[in-house]
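**Q** Sequence plus the predicted model coming up.
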Amino acid sequence: MNIQFDQVTTIFLAVALLVIGSFLVKKVGVFQRFCLPAPVVGGLLFALIATILKATGIVELTLDTSLQSLFMLAFFTTVGLGASFQLVKLGGKLLVIYWLACGFLALMQNVIGISVASLLNIDPLLGIMSGAVSMEGGHGSATAFGTTLEEMGVDSALTIGLAAATLGLVAGGLIGGPTVKYLISKYNLTPAEQEVAAAVELEDKEKAAIHSDTFIMQVLLITFCMALGTYLGEVFSEKTKLVLPSYVGAMFVAVIVRNVLDRVNDRVIDMRSVNLIGDVTLGIFLSMALMSVKLWEVADLALPIFIIVAVQVVFVVIMGVFVLFRLLGKDYDAAVMVGGFTGHGLGATPNAMANMSAITQKFGPSQKAYLIVPIVGAFLIDVFAVPIILTSINLFQ
């Protein structure tokens, strides 16, 4: 027996699973501890139920996820609109060091993924899906690039990417705190007293309610960037014969639009509205992607993916403790940033913020870490990661 869900019903299920996931994250302690995203919890729950129903021969569920790419495109466009170069200037030398370190990590994660995959006799493209795509990129990037690779004929790319991203997310939450605690104890570190320029809430200065006119203006900007970015991406792919997903073009167009508008009139973009749209589209996009994961397709590759992720975890810890900590000055702020590096190096920026929050609540504040890590993790890392990922895919396609 096969039950097919149309577009509207699939979107309803995605939103329902997002709500269910949010409820479970609030109620289940282990989900909170590892900062698992609500759409990951809800979507994987549905995927597990669908797998059991199929395996027992009761029913097979078929979803119409054709609108998934639209939500994905909108989310990455909001990321681009958040890329203000004014924030980059406030980070100074430490931001550049941290940024370069994250770029180097993206390169090494792909090298590790491809190398270990080759040793284990699996497709190098699946190794890429277990590299920077799912480690520094997280579930959003894994879904986006996984979809692209499956369209290119790489079976199970999406499922592998999501599995690796989930393992990385859990690992990042597990080892971030202990790693920083080791550094703090070994070097007897304490928070600095000086205040760094308070730019953490630079984009959210006004506390007034969001008005419909302002919201519509943000929708106009987002859809403009989506349309132009998609068109430019298609032209680029046709002219160069290289894979350039539409959301990459939209994101970089949004970066240009953001910084041009900052010079002309910095009040046009309202980041509260943009972030709200980003949160909603990301939640639905991830929920829709995860609920359609075919878990039975990844069973044979479970051990190889686990091995690749384990090697990634070891590398991130070694790089954070023995390289990045020293480059950032071997002080308390450097230790906290290592916690952030561990979080988004293996999972995503929210994981990094969760790690740093747990650390600073216990040992004291770090304004530098809270300024630098979100800026790099939210959008600057894509300047390095996206070209590295695209180059790797085009080399091994």
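**A** Right, received. Where do you want to start?
**Q** from here on, contacts and neighbour counts on C-alpha atoms
**A** Noted.
**Q** Now do the strands in the protein.
**A** With strands called from DSSP state E, the chain shows them at 2-5, 60-63.
**Q** okay, how far is it across stretch 289-302, tip to tip?
**A** End-to-end span of stretch 289-302 (CA to CA, to the nearest Å): 19 Å.
**Q** Mind listing what's buried along that stretch?
**A** Using 16 or more other CA atoms under 10 Å as the test for burial, stretch 289-302 gives 289, 290, 291, 292, 293, 294, 295, 298.
**Q** My guess is residue 283 contacts residue 41. True?
**A** No. Using CA atoms under 8 Å, residue 283 makes no contact with residue 41, being 11.1 Å away.
**Q** So which of the strands of the chain is nearest residue 317?
**A** Of all those, it is strand 60-63 that lies closest to residue 317, at 39.4 Å by CA to CA.
**Q** What lies in contact with the closest one?
**A** Applying CA atoms under 8 Å, 6 or more residues apart in numbering, the contact partners of strand 60-63 are 1, 2, 3, 4, 5, 6, 7, 10, 50, 53, 54, 292.
**Q** can you list those in CSV and add distance to residue 90?
**A** Below are those laid out as CSV (distance: CA to CA, whole Å):
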residue, distance to residue 90
1, 59
2, 56
3, 54
4, 52
5, 49
6, 48
7, 44
10, 43
50, 48
53, 53
54, 53
292, 42
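**Q** Can I get the buried part of the residues you listed as one ChimeraX selection?
**A** Applying 16+ other CA under 10 Å to these, the buried members can be selected in ChimeraX as follows:
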select :10,50,54,292
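**Q** Closest one of the contacts of strand 60-63 to residue 232?
**A** Nearest to residue 232 among the contacts of strand 60-63: residue 7, at 27.5 Å, using CA to CA.
**Q** this is the comparison structure:
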Amino acid sequence: MISLSPVQSLLACCLVLVVGRVLTTRIGILARYSIPDPIVGGLLFAAIAYLLSAWGGISVSLETSIKPTLLLLFFGCIGLTANLKLLAKGGPWLIAFLLALIPFLILQNAVGLGMAWLLDMHPLMGLLGGTITLVGGHGTGAAYATRFADVNNIQDVMALAMTAATLGLVLGGVVGGPVAEWIMRRHKLAGSLDPAADAGHDAPDLTENAGPPSAGSFIVSLTAAFVCLVVGGYLAALVEDAPVSLPNFLWCLATGVLIRNGGEHLGLKLDDRVTDIIGTIALSLFLGMTMMTLDLSSVARLAGPLALMLAVQTVFCALYAAWVVFRMLKRDYEAAIMSAAFCGFSLGATATAIANMQALTRRHGPAPEAFIVVPVTGAFLVDILNVIVLTSLISLPFVGGM
């Protein structure tokens, strides 16, 4: 076995990100469909690790204990760049996005339950292949898997939940870009980087600080990000026994929002360019490590009916994003970007949704309102709505009572 130290694991992840960037810029189909760099590089690493293990008897072990911190750091930075004035301006977007999301949560679970019935599986497995892991992610999947194993005596449920959540990250990152690119081609939409683009999009002022970012501005933004981690963790611990469990990253994001919008009154002014760089690095490392540690042998062994269920969910999500989400928004460039983000967090996680948007906006131009509405919806509102929907479904006799 090859066991990498924390520093070596970070180095390996950075190399994977570099390889991912090279591949996505030089391979036409990857660039055309805006596949995120961490997804490409991480999957390549996972495939190589699988071949080494299967054919050479060599297993590679990464030290990934930093992953939760990276994710919290990313959401803290999202909060630190969230201008509530822009959020207020994006109010109609937020309402429309929620109106598209609520029926989707119900329909995604209905698809999962229907597939479980067709495949002669326990109905709770349908929910595991629904919003528990696809919208809820690894954390929600682990929580419900523990409950299903203890109360319902479902075997290997934890491994299945983690496999579904991990595959959801991959699928959400793979399908989001192509959906948005198809929408933009079909409706002849373009961002501000295109000469034919509509110049009416108001972008956040990331350049209000004159000159290049300084080392001091990096230290200030990094300090604020770590404050988000500490305060967010403390708040999460205070409410961990509450009737409704909220994800830890929500508190980090909320702390960042308070610092960003309240700090100005105290003379604290952060350079949004720097904070955005820190958050992007944290997100890339998190997604890279997640993809690198994907155990393809376990996926092949456990997938089976679950793979078929996830394939159907992916098709359903792509169709819903293209034909419902986009149409319920303003049918413009920002709506196309939000449709890609919808694929990200409805199959994977909010981090995947942001990665989809970053990949698209890097190629086509900024979508400021999308970067305000999607994080708030994906990191906060969707979790509350998901808990309500799941609690209602599990209480049904033909679902949780079997």
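**A** Looks like it arrived, so ask away. Remember, predicted model here, so these are calculated numbers, not experimental data.
**Q** TM-score of the superposed pair?
**A** Scored by TM-score structural alignment, normalised by the length of structure 1, the superposition of the two chains gives a TM-score of 0.79; 359 aligned residues with a CA RMSD of 3.2 Å.
**Q** aligned partner of residue 372 of structure 1 in structure 2?
**A** Correspondence of residue 372 of structure 1 to structure 2, assessed by TM-score structural alignment: residue 369.
**Q** Thought residue 90 was touching its match, still the case?
**A** Yes. Assessed by CA under 8 Å, residue 369 of structure 2 is found in contact with residue 90 at 6.0 Å.
**Q** more neighbours, these two?
**A** Shown here are residue 369 of structure 2 and residue 90; by other CA atoms under 10 Å, residue 369 has more neighbours (23 against 16).
**Q** That one and residue 94 of structure 2, how far apart?
**A** 9 Å.
**Q** And residue 279 of structure 2, by the same measure?
**A** Between residue 279 of structure 2 and residue 94 of structure 2 the computed distance is 23 Å (CA to CA).
**Q** same thing with residue 24 of structure 2?
**A** 31 Å.
**Q** dump the residue contacts of residue 50 of structure 2.
**A** Applying CA under 8 Å, 6+ apart, the residues near residue 50 of structure 2 are 59, 295, 296, 297.
**Q** For the first one, grab the count of nearby residues.
**A** Other residues within reach of residue 59 of structure 2 by the criterion other CA under 10 Å amount to 14.
**Q** Structure 2: which residue goes with residue 264 of structure 1?
**A** Using TM-score structural alignment, the partner of residue 264 of structure 1 in structure 2 is residue 266.
**Q** Same check on residue 115 of structure 1?
**A** In structure 2, the residue matched to residue 115 of structure 1 (TM-score structural alignment) is residue 110.
**Q** Now do its match: how many residues are near it, please.
**A** 17.
**Q** And for residue 316 of structure 2?
**A** Using other CA under 10 Å, residue 316 of structure 2 has 15 neighbouring residues.
**Q** can you check residue 166 of structure 2 too?
**A** Other residues close to residue 166 of structure 2 by other CA under 10 Å number 25.
**Q** In this structure it contacts residue 138, no?
**A** Yes. Applying CA under 8 Å as the test, residue 166 of structure 2 and residue 138 come out as touching, 7.4 Å apart.
**Q** Next, the buried residues of stretch 249-266 of structure 1.
**A** Residues of stretch 249-266 of structure 1 classed as buried under the neighbour-count rule (16+ other CA under 10 Å) are 249, 250, 251, 252, 253, 254, 255, 256, 257, 258, 259, 262.
**Q** hmm, which two among those residues are most spread apart?
**A** Spatially, the most separated pair among the buried residues of stretch 249-266 of structure 1 is 249 and 262, at 20.1 Å (CA to CA).
**Q** my guess is residue 230 of structure 1 meets residue 250, correct?
**A** Yes. Counting by CA under 8 Å, residue 230 of structure 1 does reach residue 250; the two are 5.9 Å apart.
**Q** Now for the aligned residue in structure 2 for residue 345 of structure 1: which residues touch it?
**A** Aligned by TM-score structural alignment, residue 345 of structure 1 pairs with residue 342 of structure 2. Residue 342 of structure 2 makes contacts with 176, 321, 325, 353, 374, as judged by CA under 8 Å, 6+ apart.
**Q** If you rank these by neighbours, which is first?
**A** Of the contacts of residue 342 of structure 2, with other CA under 10 Å as the count, residue 176 tops at 35 neighbours.
**Q** Quick one: map that one onto structure 1.
**A** Using TM-score structural alignment, the equivalent of residue 176 of structure 2 in structure 1 is residue 172.
**Q** Could you measure from the closest residue to that match other than its chain neighbours over to residue 73 of structure 1?
**A** Once flanking residues are discounted, residue 172 of structure 1 sits nearest to residue 343: 4.7 Å by CA to CA, 6 or more residues apart in numbering. For residue 343 of structure 1, the distance to residue 73 of structure 1 (CA to CA) stands at 25 Å.
**Q** Compare these two (neighbour count), which wins?
**A** residue 343 (34 against 28).
**Q** give the contact list for the more buried one.
**A** Residue 343 of structure 1 makes contact with 169, 172, 173, 176, 349, 350, 351, 352, 353, 354, 355 under the criterion CA under 8 Å, 6+ apart.
**Q** Which of these are still contacts in structure 2?
**A** Contacts conserved in structure 2 for the contacts of residue 343 of structure 1, using both residues aligned by TM-score structural alignment, their matches' CA atoms under 8 Å: 172, 173, 176, 351, 352.
**Q** among those, which two are most distant?
**A** Once CA to CA is applied, those give 176 and 351 as the farthest pair, at 9.3 Å.
**Q** which residues are common contacts for these two?
**A** Here residue 176 of structure 1 and residue 351 have 340, 343 as joint contacts, going by CA under 8 Å, 6+ apart.
**Q** Okay, buried residues for the helix ranked longest in structure 1 please.
**A** For structure 1, the helix with the greatest residue count under DSSP state H is helix 85-119. Neighbour counts using 16+ other CA under 10 Å place 87-88, 90-91, 94-95, 98-103, 105-117 of helix 85-119 of structure 1 among the buried residues.
**Q** I'd like to know which elements that helix is packed against.
**A** Contacts defined by 3 or more CA pairs under 8 Å, 6 or more residues apart in numbering; DSSP states H and E place helix 85-119 of structure 1 against helix 124-129, helix 302-319, helix 332-346, helix 367-375, helix 381-396.
**Q** Deepest in the core, which of those is it.
**A** Most buried of these by mean neighbour count (mean count of other CA atoms under 10 Å) is helix 332-346; its value is a mean of 31.
**Q** Off-centre distance for that one?
**A** Remark: helix 332-346 of structure 1 is offset 16 Å from the chain centroid, using CA atoms, centre = their mean, to the nearest Å.
**Q** And for stretch 18-37 of structure 2?
**A** With CA atoms, centre = their mean as the basis, stretch 18-37 of structure 2 stands 19 Å off its chain's centre.
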